[in-house]
Structures are given as structure tokens and as C-alpha cells.
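A.B. asks: below is the sequence, then the predicted model.
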Amino acid sequence: MNPRSVYIHIPFCTHKCHYCDFTAYVVGGQPVDEYLEALEREMAQTVEAVPPETIETIFIGGGTPTVLTPRQMETLLQAIRRYFPRWSPELEFTVEANPGTTESELLSVMVDGGVNRLSIGAQTFRSDLLERIGRVHSVEAIVRSVEEARSAGISNVSLDLMFGLPEQTVEDMEEALERALALKPDHFSVYSLKVEEGTLFHTRLLQGKLPLPSEDDELEMYQRTRRRLTEAGYHQYEVSNFSRAGRKSRHNSTYWLNLPYYGLGTGAHGYTRGQRHQNVKGVKEYIRITRDGLPAADVHPVHRSEEMENQLILGLRLLEGVSRRVFQNRFGTEIETVFAHVLPGLLDKGLIVCEKDRYRLTERGLLFGNEVFSSFLGEAA
């Protein structure tokens, strides 16, 4: 099955946040136009090797894609349409944006190019906390970006929030939720801070200069988030994601359902024809390599056992869980046969439950998801 989803990475930002370990570079002085030309070269080579089906989701992430100028964004959108010409009538086309980078001309170009969903990185609504984590936008810019998106005709708006930030309190999280809810977005992604190696926060953590909330407070932030968003009419459909009816992220669901997708751009991951790849990191190296061929730094075949493990590890992130029937149709064997050494223990601990056709996380399992997911690694019989 060839992919029906496309991920495109724009690695440029106005500023690198203190927690960010993504492939991202401050845009000043970067060869942005040359990068877009390289992206088009990769698109051409990719669709020649793996012709596209009708495309159902497109996601332009970063970095901050909205640091592109209107002309650059138009160039990118035209290239996407050229190499992925068949779009579903229900296409979900998302662009990530940071508050303060959503001026009207750019949004107009995006809408004309087919974009119908904006994912805005709000993170928090406390001004000093935004500054502490390295964000360069204001709280007012969050509100303005939501308003600008809707004025431009983008009705599907998602907000990203974070919890477990340095010096963040449970009350801070509650306030962030209330202020975010006042904007009536269609979707929320709410993630806990993970301090990754190579980030400024990791350096500060090693120096003892990163005052993180306690584990109990972080857990309380998550639980209150779940309760408050549910009360406000949002459905939690994945560990960290909540949506109004019909507004869940169909693109991200491609990952959780372990389906193939194109991954284009420096540092991007892709999954096509039973192989996963990661592209080279570094803008100039990416530009150089695409002149001679595909820019993959690592390619590996996904063997059947790994694919079965991924089906459980990724699928259990969804609150609806993993379908036994879908698993059997895909792999020709039953989940219980493949994971005979794993499932009984997880069931006994009350971390998962089997109801009719599906295995899913319990309430306890939702809080200890990493323990559940890791238990499947290397266990496919």
C-alpha cells in the first residue's frame, strides 16, 4: 500500500526554544530558497520511486513553517500540488505556526493553496513562563493568531499546550486551560515537557538550575487537563490529544495506526513500502545530497515482528485501542498468539483491558503508558 499521507519539514524558526531538540535552525542567514528547491527535488525523486495514491492528509511541520514569506510559501504549496496532484475531497491539510507569524497575506496564500487546518504552538498563557522556556511570542499573539486564522477562512484550529514546565504550578495549568478554552479551538495537543539531550534545558538540568515541578504536580496537571477538556466537550482520543466531534488529527492518526506516509525534508522520517527512513540533518547537507539522489541518512526494512510490535505500541496510544480483527487481517495471526508472554501480565496489572474486539489502555494504563508500550519491544513471537 502506497502512502496517502505526506509530511514536509520546514526547519526554520525565528528563535530556538530552550526545550527543542527538533531539526530546527534560526532562519536568519539560511538558504531558504535553495532549501525549497531541494525539497522539490526530493518530491520528484520520491514520487518516481513510490507513486502517490489519492492524498488524504498533508502536514507541514517544523521548525516554524510560517516563517516563510508569502512568496516562499506559495512556491512550496505549488510544488506539493505538482507532485501530489490527487487530493481527497476530505483532505486535511495542516500547517504548524507559532503565534506572531500569521500575518494576513501569508494566511491568504495558504488558504489559496489548500491549507484548511492550523496548529498553533501556544504552550502556556503565562507571560514570564513563555520567556523562561525560550518562546518569543506574547500571550496576546496567541489570541491574535487564532483570530487571524479564522478571519482568513481556516476554521479548523488546534492549540498546543505544555505542562511540567520549570516553575509551573497546577494553578498555572488550570489558568492556561481556561484561557485556551475561551478561544474555542477545535483541537488540543497537550504534552508534558521532556528534557532531551542537546537542549539548553538539559544543560541547566545537569547544572541543577532547572526547577521542574514534582512528579505528583505533573500528574495532577495532566489529570486536571483531562477532566477540564472533557467537561468542555472535547473527546480524548489519544494519550495527549483532545478534539471536538469530527476534528481529531487524521494525519497524526496515520502514525498511531502504523500506516505508511511520505516524509520529506531535512531530518524528516518516512515509512513507505515496508521501509522506514530518516533524512540527513543539516540544511546545506540536505541541499547538496538532493542534487544527486534521495537524502536518506538511514533506511531499514521493517521486519514483520517489528511491524507487529509497532501496531501495539502505537495503536495503544489511541484510547479506542487496537483492533484484534485488524491485526489478524494485517498479519494473518492473532494478537494473543504473537504476544502470549506480554498480554497476561499487563491484564493482571490492570494496565490494559480486552473488550470485544479491542485491547485498550485502562485508566491506570493511561498513566503508566510508557511501561505498557515498552513491554512489547522485542516480544513479537
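C.D. replies: Everything's here; your move. Numbering: from 1, shown residues only.
A.B. asks: only C-alpha atoms for contact and neighbour calcs from this point on.
C.D. replies: Fine.
A.B. asks: in the stretch 251-381 of the chain, which spans are helices?
C.D. replies: 283-290, 304-315, 324-331, 335-338, 343-348, 363-367, 369-374 (DSSP state H, counting those that start in this stretch).
A.B. asks: out of those helices, flag the one nearest Arg82.
C.D. replies: helix 283-290 (18.0 Å; Cα to Cα).
A.B. asks: can you name every helix or strand that the closest one contacts?
C.D. replies: On a contact count with 3 or more Cα pairs under 8 Å, 6 or more residues apart in numbering; DSSP states H and E, helix 283-290 meets helix 32-49.
A.B. asks: helix or strand right after the helix it packs on?
C.D. replies: Going down the chain from helix 32-49, the next helix or strand is strand 55-62, by DSSP states H and E.
A.B. asks: after that next one, which helix or strand is next?
C.D. replies: helix 70-83.
A.B. asks: flag every buried residue along that following helix.
C.D. replies: Going by neighbour count (16 or more other Cα atoms under 10 Å), the buried part of helix 70-83 is 70, 72-80, 83.
A.B. asks: tilt between the following helix or strand past it and strand 55-62?
C.D. replies: Sequence-wise, the next helix or strand downstream of helix 70-83 (DSSP H and E) is strand 87-97. Angle, strand 87-97 to strand 55-62, by axes from the mean of the first three to the mean of the last three Cα atoms, to 10 degrees: 10 degrees.
A.B. asks: of all the residues in strand 87-97, which ones are buried?
C.D. replies: Buried residues in strand 87-97 (16+ other Cα under 10 Å): 87, 91-97.
A.B. asks: just stretch 124-138 next, same as before
C.D. replies: 124-126, 129-130, 133-138.
A.B. asks: straight-line length of it, end to end?
C.D. replies: In stretch 124-138, first residue to last residue: 10 Å (Cα to Cα, to the nearest Å).
A.B. asks: for stretch 317-333, same thing?
C.D. replies: Note: stretch 317-333 ends 22 Å apart using Cα to Cα.
A.B. asks: again with stretch 275-284
C.D. replies: Rule used - Cα to Cα; the end-to-end distance of stretch 275-284 is 25 Å.
A.B. asks: cool, and stretch 187-198?
C.D. replies: Using Cα to Cα, the distance between the terminal residues of stretch 187-198 is 30 Å.
A.B. asks: below is an additional structure, to be compared with the one above:
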Amino acid sequence: MKISSAYIHIPFCQQICHYCDFVKFFYDEKAADQYLEALEIEMDGYVPGAKQVMKTIYVGGGTPTVLTAVQLEKLLKMIDGHFDIDKCEEYTFEANPGDLDQEKADLLAKYGVNRISLGVQTFDNTLLEELGRVHKEEDVYLNIDRLRHAGIDNISIDLMYGLPNQSVELFEESVDKALELNLPHYSSYSLQIEPKTVFHQRYKKGELSKPPEEDEVEMYHLLQKKLREEGIYHYEISNFSRPGYESEHNLTYWDNAYYYGIGAGAHGYLPGKRTINIRPLPAYLKKVFEDGKPVLHEEPVELKEMMEEEMFLGLRKMEGVSRARFKEKYDRDPDEVFGGAVDTLIDRGLLEEDGGYIKLTEQGKLFGNDVFASFLID
């Protein structure tokens, strides 16, 4: 496999959300200028010469669109200077509603960005405030109008469920409003209370609780049903799209393919190894300016790990894992590698097999982590 995807991390945010455990820092113009200089040095290390042809590029965060228009254009020019944007099939930027004025939307389109992932989370203003978000419901509509005016129609929005004080009815209202936008792609995630977040501190003090598990299950099933009725199919545990609008970059991860990880805290997967960059911003900058190599840790990926990851990443896709593709890549059938794990999970009603594909059942989608753990060889 060749490296044909890149993830680029922009760690700055106007506000730190109460649930977020990604690498992020409050936006500071001077720090952002330094960071962009460091990013270019790191990119030079991966692509020192002619532009590299990429299938997908994904710029995430943080909030990439929190950059000023001048900084955003510098970033876009930098990416264009290292990667062949004209031949890139999918070029995604993450954005938050409220951060995108028309100038920024036009800049993204001008430099070849053809997909936007918009962090909506919920259409309920009270819940948005409780999450620590700074946007309001009306900002969602305004930003989507600006993107469409700029010529970017491939827009995905994120929705969260299982939020504190969120009822099934409130989640249904958000789903209905999301569907009224007639977008090609939707992602939806259950809230996870992660360490070192505001929510985790409140949870430890007994000041925060999630809805009952049965309500979360009902929200997930409601989401599946409503999107299916609109012709939007479920292609990965947390992702739904109209045909032809699946996230090609995320499929890179789920297909266990190689990608660069560029920026503070970014993860990459290169031949024979996974990489993790330094997370703290001062330490990242210092290391890049010293030698251009901000990798904190390299983990060798041997055949055993590759086969494990092939299963638990591939099973996130609704089509599942192809026995034929697995054997083509590793010259072994999954049953030879994992013993009776597949049959055992089929007997438990968590997996099924259809046309040479091993995939999760509806019950398996609710207990995915249990299924994935069954494919750890040791």
C-alpha cells in the first residue's frame, strides 16, 4: 500500500468544549503563526520535493476555521504546495458553526476544499450552552448557506446523543432539523465522558449524569430509522450517507490503510509503524524547530497487529470484513488466525456472515467494543 492520505491537525479553538479530549488550545494569533511555520517544516519532512498525489486530505482540530482569513490562506497555500490538490478526490476541513464568514468559505473553495465537516452536535440552544459550545442553532443555517454560496455542497454534520439533560424527544427534534437541511452525510456519536475534561470533573463530583442506557439505545435506533427513511444509508457504526458521499478519508482508517499524521498530537500510520506526535504546543514547536521531527512515539506494527486491526477497524463498516480481501492481504483466512472467534460471536448473535463478508448484527453494533476485543490474538 502507498501513502495516499494525510491528516493535518489544527489545535486551536475559540472555546474549549466541556466534553472534548482532543489536542486543543485557546486560540492565540501569535501562537497560531508559529504553529503554521512549524507545520510547514513538518510537511517538508514528509514531502520534500514535488507535490505528492493524495486520495484524501483531512484538516481537523481543534477548529481549523478559527484561524484568521490571512492564516487560513497561508495554511491552504502550504497544503497546496506539498500535495497535488487537483488530483485529490476528497479534501475536507472541519469547521464550527459561527466561525465561517463568507470570506473564509470562499477561500476554502478557491483552494480546492470540496468537503466540510460541521460540528453541530445539537440544534437545542440550551444543550449547546451546557456543552460549552459558542454557536447557536441559527449559526448552523447561516454557515451552510455561506458554504453553498461558495460552491461547497458536500457538507457533513455531527450530532451527539446521550447528552446530560437530553431526552429522546429532544434528540429527535435535532435529527428532524438536520434532515430538513437535505445534506449528503451525517455522523452521530454517543457522548463519552473522557478524563481531563470539564464533564469528567463534574461527573466525579456527582454533578453530571447521562440519560439511562435504554434511552441511548432508543436514540440510536431512532437515528437509524429516520435516516433510512430518507434514503441515507448506514455505512459505518457512527456514519450515514447518501450513495457516493461516504467519507473516503475515514474509510482510509477503517480499511487499515496508510496516512500521514501532521501536527501536534496527530497520529499517523506509515509502513511498518504507527506514529504519535508530541501533544503540548510549546514542546511540539520546540522539537519541530530543532530538527523537524516532532514524533513522540513510534510503535512497530507487526503482522499480528495488522490482522487484529483489519478485523476491529473493518467491522466498524456495515459491509464488514471481506474474507477474500483479508486472505489477499495476509495469505490466511480469518478463521486460521482467530480460531473460533467468528463462530462464537455468530452464536451469540453479535456477528453474521453474508456473501463472504463478516459483519456486525444490530445487536453487535450496540456492543462493538466487546466484539472487537475478541480479535486481540493475545
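C.D. replies: That came through fine. Bear in mind that the values here come from a model prediction, so they are computed numbers and not experimental data.
A.B. asks: TM-score for these two?
C.D. replies: Put the two chains on top of each other and the TM-score (TM-score structural alignment, normalised by the length of the second structure) is 0.97; 377 aligned residues with a Cα RMSD of 1.4 Å.
A.B. asks: among the helices of the stretch 251-381 of the first structure, which is the most enclosed?
C.D. replies: Of all the helices of the stretch 251-381 of the first structure, helix 304-315 has the most neighbours on average by mean count of other Cα atoms under 10 Å, namely a mean of 20.
A.B. asks: tell me what angle that helix forms with helix 324-331.
C.D. replies: Using the same axes, to 10 degrees: helix 304-315 of the first structure against helix 324-331 is 150 degrees.
A.B. asks: for helix 304-315 of the first structure, give me the average deviation versus the second structure.
C.D. replies: In the superposition against the second structure, helix 304-315 of the first structure averages 0.3 Å from its aligned positions (mean Cα distance after the TM-score superposition for the first structure).
A.B. asks: what's that helix packed up against?
C.D. replies: Right, helix 304-315 of the first structure is packed against helix 250-256, strand 322-323, helix 369-374 by 3+ Cα pairs under 8 Å, 6+ apart.
A.B. asks: again, 10 Å this time
C.D. replies: Counting by 3 or more Cα pairs under 10 Å, 6 or more residues apart in numbering; DSSP states H and E, the packing neighbours recorded for helix 304-315 of the first structure are helix 250-256, strand 322-323, helix 324-331, helix 335-338, strand 358-361, helix 369-374.
A.B. asks: mean offset of the last one relative to the second structure (after superposition)
C.D. replies: In this case it means helix 369-374 of the first structure. Mean for helix 369-374 of the first structure is 1.0 Å (mean Cα distance after the TM-score superposition for the first structure).
A.B. asks: ditto for the shortest one
C.D. replies: With the two structures superposed, strand 322-323 of the first structure lies on average 0.6 Å from its match in the second structure, counting by mean Cα distance after the TM-score superposition for the first structure.
A.B. asks: name the helices or strands packed onto that strand?
C.D. replies: Against strand 322-323 of the first structure (3+ Cα pairs under 10 Å, 6+ apart) you get helix 304-315, strand 352-355, strand 358-361.
A.B. asks: of all these, which lies closest to Ala182 of the first structure?
C.D. replies: Using Cα to Cα, those put strand 358-361 closest to Ala182 of the first structure, at 30.5 Å.
A.B. asks: quick one: average offset of that closest one versus the second structure, please.
C.D. replies: Strand 358-361 of the first structure sits 0.7 Å off on average (mean Cα distance after the TM-score superposition for the first structure).
A.B. asks: residues making contact with that strand?
C.D. replies: 239, 312, 315-326, 335, 343, 346-347, 350-354, 366-369, 372 (Cα atoms under 10 Å, 6 or more residues apart in numbering).
A.B. asks: from the chain's centroid, how far away is it?
C.D. replies: 22 Å (Cα atoms, centre = their mean, to the nearest Å).
A.B. asks: ditto for stretch 267-284 of the second structure
C.D. replies: Its chain's C-alpha centre and that of stretch 267-284 of the second structure lie 17 Å apart, by Cα atoms, centre = their mean.
A.B. asks: what's the answer for stretch 341-356 of the first structure, then?
C.D. replies: The answer for stretch 341-356 of the first structure is 28 Å, by Cα atoms, centre = their mean.
A.B. asks: in contact with the residue nearest to the spatial centre of the first structure, which residues?
C.D. replies: Centroid-nearest residue in the first structure, with Cα atoms, centre = their mean: Asn252, separated by 6.1 Å. Applying Cα under 10 Å, 6+ apart to Asn252 of the first structure gives the contacts 5, 7, 57, 59, 241.
A.B. asks: list the residues that contact the spatially closest residue to His15 of the first structure that is not a sequence neighbour.
C.D. replies: Leaving aside its chain neighbours, His15 of the first structure sits nearest to Val26 (5.4 Å; criterion: Cα to Cα, 6 or more residues apart in numbering). Contacts for Val26 of the first structure (Cα under 10 Å, 6+ apart) come out as 11-16, 63-64, 67.
A.B. asks: cool, Gly282 of the first structure as well?
C.D. replies: Taking Cα under 10 Å, 6+ apart as the test, what Gly282 of the first structure contacts is 11, 23-25, 266-267.
A.B. asks: that one corresponds to which position in the second structure?
C.D. replies: Alignment note (TM-score structural alignment): Gly282 of the first structure maps to Pro280 of the second structure.
A.B. asks: find me the equivalent region of stretch 190-199 of the first structure in the second structure.
C.D. replies: Residue span in the second structure matched to stretch 190-199 of the first structure, by TM-score structural alignment: 188-197.
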